[in-house]
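# coords please:
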Amino acid sequence: MTADDHAPRSRTAQRTSLFPPQHGAWAFLGLPLALGFLVGDPTWAWLPLAWAWIAAYPASYFVLSYVRARRPERFRRPLLVWVALFAPAGLAAVVLRPWLLWVGVLYLASFAVNLAYARRNRERDLVNDAVFVAQCSGIVVVTGLVGDDPDAAMPAALLSAVPSQAWLLAVACALVLLGSTLHVKSLLRERRDPRYARASRAFAVACLLASPLLALAWHLPAGWLFVPAFAVLAGRALRRDWSGMRPGTIGMVELAGFVVLLAAAASAVAAA
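Coordinates of the predicted model:
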């Protein structure tokens, strides 16, 4: 035993990381943004929107950590950092698109669900995950609307201004993210519960069978481009031998699936 064994830990070592440990969540944030960029006209308003959207996740993560922690002071520093990064971008986005205030109210209401699960230390529940998927998928529509900048202020008028392609991409995004959630749970946290593996495979097959309906709603022949993407995702879920695969490798496979869907969506938009 050396003197270092009794030395106090360095201040750096004691500090909580500024970044959430959920690395896969960043892909969940990036996919809907990229899909939304496909259906709206390019605008400078996308910059503060994207900044606010990306910063909102770690800010919300540390809010939830602060609420449920026995020593909440550990999370005060990262919480303040991310709120400080989120606030100016969120304000700029609202100044450019005042109707985003309605979107903020809706997201705050959904965050109340996350908060309720955090208070009970049940953040990993599938319902809470589904709420996060809905929040992510919704940004597809929001991003498209920010690009189109409709001349509307009330929620009903805003909803009617959403292009059909944005709704369809939001649906596709939700299916992919929910399927990814089930698949990763079945391989990692819930790997000892065979129900998750069965649910993951069944959901992936159901999405593949439903993909022709998405193609028809998009309009043929461009819509057919979505079917191969869901076939790839179904093949990934139906593979049975994942033993020995590291979490990082699993995450890269999921990221590849997201890229496949994004490529299919970009091609469908270009061909429409």
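# when you work out contacts or count neighbours from here on, use the C-alpha atoms and nothing else.
Will do.
# check contacts around Ala92.
With contact taken as Cα atoms under 8 Å, 6 or more residues apart in numbering, Ala92 is in contact with Pro48.
# one more time with 10 Å
45, 47-49, 52, 98 (Cα atoms under 10 Å, 6 or more residues apart in numbering).
# likewise for Tyr117?
Contacts of Tyr117 (Cα under 10 Å, 6+ apart): 64, 68, 111, 123-125, 127-128.
# how does it look with 7 Å?
Taking Cα atoms under 7 Å, 6 or more residues apart in numbering as the contact definition, Tyr117 lies against 123, 128.
# and it, how far is that from Gln135?
Using Cα to Cα, to the nearest Å, Tyr117 is found at 15 Å from Gln135.
# could you do Leu100 as well?
14 Å.
# neighbour-wise, which of these two wins?
The neighbour comparison of Leu100 against Gln135 (other Cα atoms under 10 Å) goes to Leu100, with 21 against 18.
# ok, the more buried one touching Gly90?
No. Contact status for Leu100 versus Gly90: not in contact, 9.2 Å apart, counting by Cα atoms under 7 Å.
# just the buried residues of the helix or strand Leu108 falls within, please?
Using DSSP states H and E, the element containing Leu108 is helix 100-119. Neighbour-count burial for helix 100-119, counted by 16 or more other Cα atoms under 10 Å, picks out 100-101, 103, 110-111, 114-115, 117-118.
# ok, of the contacts of Ala92, which one's closest to Ile250?
Ala52 (28.0 Å; Cα to Cα).
# any idea how far the closest one is from Arg77?
19 Å.
# neighbour-wise, which of those two wins?
Ala52 (22 against 14).
# packing partners of the helix or strand harbouring that one?
For Ala52, the host element (DSSP H and E) is helix 46-68. Helix 46-68 is packed against helix 76-96, helix 100-119, with contacts defined by 3 or more Cα pairs under 7 Å, 6 or more residues apart in numbering; DSSP states H and E.
# contact partners of that helix?
With Cα under 7 Å, 6+ apart, helix 46-68 has contacts from 19-20, 29, 72, 75, 78-79, 82-83, 85-86, 89-90, 92-93, 115, 118-119, 121, 146.
# another for comparison:
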Amino acid sequence: MKTKGFVIPHEHGAWAMVSVPFLFGMMAGQPQWLHLPLFMGWLFLYLSSYPFLQLLKRTTNREHWLRWGLIYGAISLLCLIPSVILNPSLFYFGPLLLGLLMINIWHTKHKSERAMLNNICAILIFSVGGPAAYLLSGGGWDRTMALIMLFSFLHFMGSVFFVKSVFRERKNLRWINYSRIYHVVVLIIPFIVGLPWLFIAFIFSTVRSFIFAGEIVRPWKVGIIEIIGAVQFLVLSVAIIQQ
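Have a look, this model is predicted:
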């Protein structure tokens, strides 16, 4: 939406997706001062993607979308430069992000943004912030980095299933069952990867799905539920993965 000339993304859940994986990766290692400009660069990279994607969909106010896409993109570039110069390994995330973004662009041009593949790629993009922050925290291309990426992705995919099951697919019994099956399977994955106690971080999401899926839930209540879920996921995941 447009507010006082500014372009602000209206996907409120995306703010948690931008910040939670990043904080997860940062707190799993040793926080550095470079995390601040890296996060700002990451945030403005997301902000720049929104007007550019709108530019592909809309035929009006194209100069407006282009202007704000370039402004946000320029700010992102300036913020990312210090971190990338001091840690060139961050460049390796570029091709992955670009490939996933191309899939998002394809779905946007074909007006199929709600497709599951598009959702998966979008959440993978957000989840990359965790490994990048972890690498800057003194971590390496190791098992912990992979787990940060994996569990960030699993948590926010659960959000996709949950939100659809209380809004767009609320009357779709098949989708409600998919959501509940997904959340049960996610509880098992920590045991498979050797971090059994991490299943605790997904209990809230699973209970949420079984209680509210298919029910009429006001948007503000869904927002509160999602905020609580994201915070408890971050706190518990960091505490467990550091052991």
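# coming back round to it: what residues in structure 2 pair up with the helix holding Leu108 of structure 1?
Residues 90-109 of structure 2 are matched to helix 100-119 of structure 1 when aligned by TM-score structural alignment.
# tally of neighbours for the alignment partner in structure 2 of Trp44 of structure 1?
Under the alignment by TM-score structural alignment, Trp44 of structure 1 pairs with Trp33 in structure 2. When neighbours are counted by other Cα under 10 Å, Trp33 of structure 2 registers 10.
# repeat for Ile200 of structure 2
Ile200 of structure 2 has 16 neighbours, counted by other Cα under 10 Å.
# would you map the helices across structure 2?
Under the criterion DSSP state H, structure 2 contains helices at 13-28, 35-57, 62-86, 93-109, 116-127, 129-136, 143-166, 173-192, 203-212, 219-241.
# just those: most buried one?
helix 129-136 (a mean of 27; mean count of other Cα atoms under 10 Å).
# let's have the contacts of Ala92 of structure 1 in JSON lines, adding distance to Leu178 of structure 1.
Supplementary listing: the contacts of Ala92 of structure 1 in JSON lines, determined by distance: Cα to Cα, whole Å:
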{"residue": "Ala45", "distance to Leu178 of structure 1": "29"}
{"residue": "Leu47", "distance to Leu178 of structure 1": "27"}
{"residue": "Pro48", "distance to Leu178 of structure 1": "27"}
{"residue": "Leu49", "distance to Leu178 of structure 1": "24"}
{"residue": "Ala52", "distance to Leu178 of structure 1": "23"}
{"residue": "Pro98", "distance to Leu178 of structure 1": "31"}
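# any idea how far His183 of structure 2 is from the residue lying closest to Leu90 of structure 2 once chain neighbours are set aside?
Nearest-residue entry for Leu90 of structure 2: Val84, 5.9 Å, with adjacent residues in sequence omitted and distances by Cα to Cα, 6 or more residues apart in numbering. Counting by Cα to Cα, the gap from Val84 of structure 2 to His183 of structure 2 is 37 Å.
# how about Met102 of structure 2?
From Met102 of structure 2 to His183 of structure 2 the distance is 29 Å (Cα to Cα).
# kindly report the same for Gly138 of structure 2.
Relative to His183 of structure 2, and taking Cα to Cα, Gly138 of structure 2 is found at 32 Å.
# check Ile148 of structure 2 too.
Distance from Ile148 of structure 2 to His183 of structure 2, by Cα to Cα: 18 Å.
# ditto for Leu23 of structure 2
If you measure Leu23 of structure 2 against His183 of structure 2 using Cα to Cα, the figure is 23 Å.
# repeat that for Gly214 of structure 2.
For Gly214 of structure 2 relative to His183 of structure 2 (Cα to Cα), the value is 15 Å.
# with Arg58 of structure 2 instead?
36 Å.
# structure 1: which residue goes with Leu136 of structure 2?
Per TM-score structural alignment, Leu136 of structure 2 is aligned with Val146.
# how about the contacts made by its match?
45-46.
# cool, Ala204 of structure 1 as well?
179, 233-234, 237.
# I'd like these as JSON lines, with distance to Thr12 of structure 1 appended.
Formatted as JSON lines, the contacts of Ala204 of structure 1 follow (distance: Cα to Cα, whole Å):
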{"residue": "Gly179", "distance to Thr12 of structure 1": "38"}
{"residue": "Leu233", "distance to Thr12 of structure 1": "41"}
{"residue": "Ala234", "distance to Thr12 of structure 1": "44"}
{"residue": "Ala237", "distance to Thr12 of structure 1": "41"}
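# out of those, who's nearest Leu261 of structure 1?
Taking Cα to Cα as the measure, Leu261 of structure 1 lies nearest Leu233 of those, at 8.9 Å.
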